[in-house]
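Participant: got a predicted structure here, sequence first:
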Amino acid sequence: MATFDDAQIHQQIDALVQEERTLREKLGRGEITAAEERQRLQAAETTLDRLWDLLRRRDARREFGENPDDATEQSATVVEGYQQ
């Protein structure tokens, strides 16, 4: 992912949350299968986790007087491993 500012990250988060809603609606209308919904939701949720982690990293750098733009996005494997 390229370097984004906080507003751009929040825009991406908002878009992914809307995508989650849309997927659930499509499933309810029978436009996609449950398997398709699960697969696409999992991808969106993983991206959301990475974006929220990046925002936390940016906030931490800012809190300690460092440049938030130096925060790096972690891989999905790393971010998903936090929960274990």
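Facilitator: Thanks, I have it.
Participant: going forward, measure contacts between C-alpha atoms and count neighbours the same way
Facilitator: Will do.
Participant: so what's the residue nearest the centre of the chain closest to, chain neighbours aside?
Facilitator: With distances taken as CA atoms, centre = their mean, L48 lies nearest the centre of the chain, 1.5 Å away. The shortest distance from L48 to any non-neighbouring residue, by CA to CA, 6 or more residues apart in numbering, is to I13 (6.2 Å).
Participant: next up, a second structure to put side by side with the first:
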Amino acid sequence: MLDAMTDDKSLLDHIHELVEEEKKLRAAHHGLDSEGRQRLEHLEQELDQYWDLLRQRRAREEFGANPDEAAERSVNEVESYLQ
């Protein structure tokens, strides 16, 4: 679940932290146990949610709306987007 982040910088800082953890897990991918694989899957989902929220904020700002009104979307909703 996403925290109540108040600005794009906070979101980006957290995204960078998650990416670093993801890189470490991927580097050890062959040695990951079940818990590590679950953590990696959770990180991927959380990153998708944070990127989605950041895109929402930026789009709202670009079109003159309040970026603070951007809302977290569920993992299912974010994961079902076509890439």
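Facilitator: Nice, thanks for sending it over. The model shown is predicted, which means the values in this text are computed figures rather than measured ones.
Participant: can you give me the TM-score here?
Facilitator: For this chain pair, the superposition-based TM-score is 0.83 by TM-score structural alignment, normalised by the length of structure 2; 81 aligned residues with a CA RMSD of 1.8 Å.
Participant: list the helices and strands the host helix or strand of T46 of structure 1 packs on?
Facilitator: According to DSSP states H and E, T46 of structure 1 maps onto helix 34-63. Packing contacts for helix 34-63 of structure 1, counted by 3 or more CA pairs under 8 Å, 6 or more residues apart in numbering; DSSP states H and E, involve helix 6-28, helix 76-81.
Participant: count of residues packed around the counterpart of the residue nearest to L48 of structure 1 in structure 2?
Facilitator: Mapped onto structure 2 by TM-score structural alignment, I13 of structure 1 lines up with I15. Counted by other CA atoms under 10 Å, the residues lying close to I15 of structure 2 total 20.
Participant: I15 of structure 2 against Q45, yeah?
Facilitator: No - judged on CA atoms under 8 Å, I15 of structure 2 makes no contact with Q45 at a distance of 11.7 Å.
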